[in-house]
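Asker: Kindly generate the corresponding structure for this input.
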Amino acid sequence: MGFFITFEGIEGCGKTTQIRRAAHWLSSTGRDVVVTREPGGCPIADDIRAILLDARNSAMVPLAELLLYAAARAQHVSEVISPALAAGKVVLCDRFTDSTLAYQGYGRDLDRGLIGHLNALAAGAVKPDLTVILDCPVETGLSRAMARINSTSAAREERFERESRLFHERIRDGFLALAAAEPNRFAVVDGSRGVEETGVAIQELLARRLAGR
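Answerer: Sure, this is the predicted structure:
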């Protein structure tokens, strides 16, 4: 069986950059690595992602948002994550079920029991072996996120970046609460440091957790 690693955190925490670095390092050690993301990761889920992250859909109600995430995840797990793990690969995923708990549970204040049930339906038996939370102050993350959005000519995925600072503070608190509740699965890494320093910390973490596998 493979090894499933998820990267979590607020907007602009540096997940995407660090996943690329981690994938490069893991591949250099001879491991077969799959990099994917949520929402998205396969054509159907990518179509749902476009709906979820488009700022023009600001009228979307929280329950509809939650159900779309669950639908995208069900397809993604079935089409990408489960087959890769069954093939013995290391899967690195940019967001997974913990983001739904943090954003829709802590951020939107939807029922966390309901979210847990939907996460279980969508993901089945798939659960991360390790979850890396890149933690940084909200103002740092949002500043980075908007700089990234403003620098690209691609579709502007900014529906969440337009939310209030308080919303993002609740999300950060949610991630840290989840980490405190499952210390064996989660590792909190300071994402406010430079790319290189953060990358070294993650590489050392992965080396420890994958030792002997």
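
Asker: Could you use CA atoms for every contact and neighbour count after this?
Answerer: Fine.

Asker: sec struct for Ile133, please.
Answerer: strand (DSSP: H, G, I helix; E, B strand; the rest coil).

Asker: so how far is Cys13 from it?
Answerer: From Ile133 across to Cys13, the span is 9 Å (Cα to Cα, to the nearest Å).

Asker: Mind listing the shared neighbours of these two?
Answerer: The contact sets of Ile133 and Cys13 do not overlap (Cα atoms under 8 Å, 6 or more residues apart in numbering).

Asker: Tell me the helices and strands packed up against whichever strand or helix holds His76.
Answerer: Taking DSSP states H and E as the criterion, His76 maps to helix 62-76. When contacts are defined as 3 or more Cα pairs under 8 Å, 6 or more residues apart in numbering; DSSP states H and E, helix 62-76 sits against helix 43-53, helix 112-123.

Asker: Any buried residues in that helix, and which?
Answerer: Buried residues in helix 62-76, counted by 16 or more other Cα atoms under 10 Å: Pro62, Glu65, Leu66, Leu68, Tyr69, Ala70, Ala71, Ala72, Arg73, Ala74, Gln75, His76.

Asker: And the strands in the protein?
Answerer: Per DSSP state E, the chain carries strands over the ranges 3-8, 33-37, 90-94, 130-135, 186-190.

Asker: Not counting the third one itself, show me its contacts.
Answerer: In this structure, residues lying in contact with strand 90-94 by Cα under 8 Å, 6+ apart are 2-8, 15-16, 19, 23, 31-38, 81, 84-85.

Asker: Let's compare: structure for the following, please.
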Amino acid sequence: MQGRFISFEGIDGSGKSTQARLLAEALRGRGQTVVLTREPGGSPGAEEIRRLVLEGDPDRWSAETELLLFTAARRDHLEKTIRPALARGETVITDRFADSTRMYQGISRGDLAAAVDQLHRLMIGVEPDLTLLIDIDPEVGLSRAVARQGAEQRFEDMGLDLQRRMRAGFLALAAAHPGRFRVIDGARDPQAVAADVLAAVTGH
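Answerer: Presented below is the predicted three-dimensional model:
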């Protein structure tokens, strides 16, 4: 039996992490076995790489180096967490997957879209069954993200222009892959957003 693979995407501060958690809780309440995970991270090795890429000075890594680090983390995540859970017939919900790399490193941080796709084909070769894009105004999202004041602020520190380019890129990606993406308005009460997310996942 093969499980279902669901990803959440969106700019920083969009609320996707909250929505991923709420969806996991809702599906567990319906009797499903759910693995809730995140990227970068989701396995011990990938969590080590997470600290390298999300903390420190914004200029710490080039876009090319980031791409290699994120791909390495994703490969470990896939091997150790995602594939085993899907093979057990479980539902895997991940807070970010390859679409984030397509935005952050492929479009917004440098002209690396072709390299991102090539590495993905070679080393990952998996797309989610369903991707939920939580869409929000970049100014609102960035203000939310900065207010968290955690250690993982490296991308938020790159500023509003990056968030604007990423939002446009995510929406273009969703338009190019309508069979996989559902765009959810994130500028509402979290419970209203969660209701739309659950409807998109269950079909009613």
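
Asker: what's the TM between chain one and chain two?
Answerer: Laid over one another, the chains give 0.96 as their TM-score (TM-score structural alignment, normalised by the length of the second structure), with 203 aligned residues with a Cα RMSD of 1.2 Å.

Asker: Now do the helix holding His76 of the first structure against strand 33-37: the angle between them, please.
Answerer: Using axes from the mean of the first three to the mean of the last three Cα atoms, to 10 degrees, the inter-axis angle of helix 62-76 of the first structure relative to strand 33-37 is 160 degrees.

Asker: who touches the spatially most central residue of the second structure in this structure?
Answerer: Nearest residue to the geometric centre of the second structure (Cα atoms, centre = their mean): Arg96, 1.3 Å. By Cα under 8 Å, 6+ apart, the residues touching Arg96 of the second structure are Ser7, Phe8, Glu9, Arg38, Glu39, Pro40.

Asker: Quick one: residues contacting the fourth one.
Answerer: What it means is Arg38 of the second structure. Arg38 of the second structure makes contacts with Thr94, Asp95, Arg96, Phe97, as judged by Cα under 8 Å, 6+ apart.

Asker: do the same with the second one
Answerer: Each residue near Phe8 of the second structure by Cα under 8 Å, 6+ apart is listed here: Lys16, Ser17, Ala20, Ile93, Thr94, Asp95, Arg96, Phe97, Thr131, Leu132, Leu133, Ile134.

Asker: quick check, nearest of the residues you listed to Leu112 of the second structure?
Answerer: Comparing the contacts of Phe8 of the second structure against Leu112 of the second structure with Cα to Cα picks out Phe97 as the nearest, at 16.8 Å.

Asker: since we're on the closest one, how many residues are nearby?
Answerer: 22 (other Cα atoms under 10 Å).

Asker: And the residue nearest to the centre of the second structure, what's its match in the first structure?
Answerer: Under the alignment (TM-score structural alignment), Arg96 of the second structure maps onto Arg95 of the first structure.

Asker: Can you report how many residues neighbour whichever residue in the first structure pairs up with Ala192 of the second structure?
Answerer: Superposed on the first structure with TM-score structural alignment, Ala192 of the second structure falls opposite Glu197. Using other Cα under 10 Å, Glu197 of the first structure has 12 neighbouring residues.

Asker: Please apply the same query to Arg164 of the second structure.
Answerer: 16.

Asker: Go ahead and confirm Thr101 of the second structure touches Val116.
Answerer: Yes: under the criterion of Cα atoms under 8 Å, Thr101 of the second structure makes contact with Val116 at 7.2 Å.

Asker: Find residues that contact each of these two.
Answerer: Leu67.

Asker: Of the contacts of strand 90-94 of the first structure, select the buried ones using a ChimeraX command.
Answerer: For the buried members of these, the matching ChimeraX selection, counting by 16+ other Cα under 10 Å, is:
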select :2,3,4,5,6,7,8,15,16,19,23,32,33,34,35,36,37,38,81,84,85
